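> turn this into a structure:
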Amino acid sequence: MSSEVQPRPDDSPNTSGGSSDTEQREAAPPEQPGPEQRDQSQPKKKEAKISSKTAAKLSTSAKRIQKELAEITLDPPPNCSAGPKGDNIYEWRSTILGPPGSVYEGGVFFLDIAFTPDYPFKPPKVTFRTRIYHCNINSQGVICLDILKDNWSPALTISKVLLSICSLLTDCNPGESSHTFLIMFQLHFCMENIYQII
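Model (predicted):
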């Protein structure tokens, strides 16, 4: 048995040209992408185009939402407040105090406001988180309000929407009653008539 230590291949000094392995690795020309790598870069360009369109939409809506946030912070509508839930500018929480002189006076109502990337060209989705008994608000908190549906206009703002909701709490609009409320009202009316007959 020999007590000599055999040098490992990477421990041996490099004798070719006097440069070390590290220098040779650094001096090596960059590898040209193979056909597989080139094919992978093609979809990324397409994705970049798609995402730039989405980003433009997002930035337009985000700018508008930021502007409305600044306005509602400086000059909130009476009995209302609203702002982002967290870091997401597209998800807001609003608080409405029951309008004075209405049956909701003294109540505190929480609403969720969800903006889409198409805002302000499409209305935000506004729903009551606090349960409320109202002919224009269904059991899931969905509000039957024309400006949140067919009569939406990009000229409208969240401040105007909140004012309209406060107005709806003061004076309900039975012409736009939620389906659930109409069924409950009709059932109540029928039951009342049955009891009168008995």
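> could you use CA atoms for every contact and neighbour count after this?
Will do.
> mind listing what the spatially most central residue of the chain touches?
Centroid-nearest residue in the chain, with Cα atoms, centre = their mean: residue 90, separated by 3.6 Å. Counting by Cα atoms under 8 Å, 6 or more residues apart in numbering, residue 90 touches 62, 65, 84, 114, 115, 116.
> give the buried residues for the host helix or strand of residue 67.
Secondary structure from DSSP states H and E places residue 67 in helix 35-74. Neighbour-count burial for helix 35-74 flags 57, 58, 61, 62, 65, 68, 69, 72 (criterion: 16 or more other Cα atoms under 10 Å).
> could you point out the helix or strand that follows that helix?
Criterion used, DSSP H and E; the element after helix 35-74 is strand 80-84.
> quick one: work out the angle between the following helix or strand past that next one and strand 80-84.
With elements assigned by DSSP H and E, the helix or strand that comes after strand 80-84 is strand 91-97. Interaxial angle of strand 91-97 relative to strand 80-84 (axes from the mean of the first three to the mean of the last three Cα atoms, to 10 degrees): 170 degrees.
> before we go on, could you also do this sequence so I can check it against the first one:
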Amino acid sequence: MQRNLRMKKELQMFVQSPPRGVSCWTNDEDNMTQLTAQIIGGEGTPYEGGIFKLEIQIPDRYPFEPPKVNFVTPIYHPNIDSGGRICLDTLKMPPKGAWKPCLNVSTVLTSIQLLMAEPNPEDPLMTEIANEFQYNKSMYLQTAREWTKKHAMDDYVQVTNLSSPESKSSESKGLCSVSDKSKELKRTHPPQPLDDMTNKKVRN
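From the prediction side, this is the model:
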């Protein structure tokens, strides 16, 4: 009961003030434990121009346990493996992680968006990609762009086509939609606190 009430509030917050470049919605209005999210690749990153789909599972003890988040869209990144698993402190329980009950799905997705823009090669899931990021940056950027074009560009076209029946249906279910208007994508928002949204290791 507490988890469902919490999730209803969080999704309402998404509708009222969604983070820039992020959308999230329920797969079933009667089930608040399975969510789908999408993140627009940030400008100036090798993921620019793509939309990356994620699946979110809300555990029974949420918010005292972090949500489980996986990428569905393949992404070439040192901290995200081929199965979509993400190495991020805000997705882990202390003492190794930085999850706190005051965090929420919105802050988690914003953290992942930040991680996409600023990989942490010191704590990688994909060692080979981390080494490439550190010692052959141009090759990393080229491959990441190719993956984005191959795996994320089609989703971008489908999601931003707001005239499609699918997108209208999504909006009717409370989707925090991502606008296809360039002005909307370039709209600036006040920066959010990043104290709990870095991927740096927690110091004892």
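> TM-score for the pair, please.
Laid over one another, the chains give 0.62 as their TM-score (TM-score structural alignment, normalised by the length of the first structure), with 128 aligned residues with a Cα RMSD of 1.7 Å.
> where's the residue nearest to the centre of the first structure relative to residue 178 of the first structure, distance?
Look at residue 90 of the first structure and residue 178 of the first structure: by Cα to Cα, to the nearest Å, they are 26 Å apart.
> distance of the counterpart of residue 10 of the second structure in the first structure from residue 125 of the first structure?
For residue 10 of the second structure, the aligned position in the first structure is residue 68, judged by TM-score structural alignment. Residue 68 of the first structure is 16 Å from residue 125 of the first structure, where distance means Cα to Cα.
> what's the local residue count around residue 125 of the second structure?
The number of residues packed near residue 125 of the second structure is 19, by other Cα atoms under 10 Å.
> can I assume it is in contact with residue 81?
Yes. Using Cα atoms under 8 Å, residue 125 of the second structure is in contact with residue 81, at 5.8 Å.
> ok, residue 145 of the first structure touching residue 175?
No. Look at residue 145 of the first structure against residue 175 with Cα under 8 Å: they stay out of range, at 10.4 Å.
> more neighbours: those two, which one.
More crowded of residue 145 of the first structure and residue 175, by other Cα under 10 Å: residue 145, with 21 against 9.
> show me what the more buried one aligns to in the second structure.
Match for residue 145 of the first structure (TM-score structural alignment): residue 88.
> contacts only, for residue 83 of the first structure.
Taking Cα under 8 Å, 6+ apart, one finds 69, 73, 92, 93, 94 in contact with residue 83 of the first structure.
> which one in the second structure is aligned with it?
Using TM-score structural alignment, residue 83 of the first structure lines up with residue 25 in the second structure.
> distance check, its match against residue 10 of the second structure.
Going from residue 25 of the second structure to residue 10 of the second structure by Cα to Cα gives 10 Å.
> okay, now residue 132 of the second structure: neighbour count?
Other residues close to residue 132 of the second structure by other Cα under 10 Å number 16.
> residue 140 is in contact with that one, correct?
Yes. Using Cα under 8 Å, residue 132 of the second structure is in contact with residue 140, at 5.8 Å.
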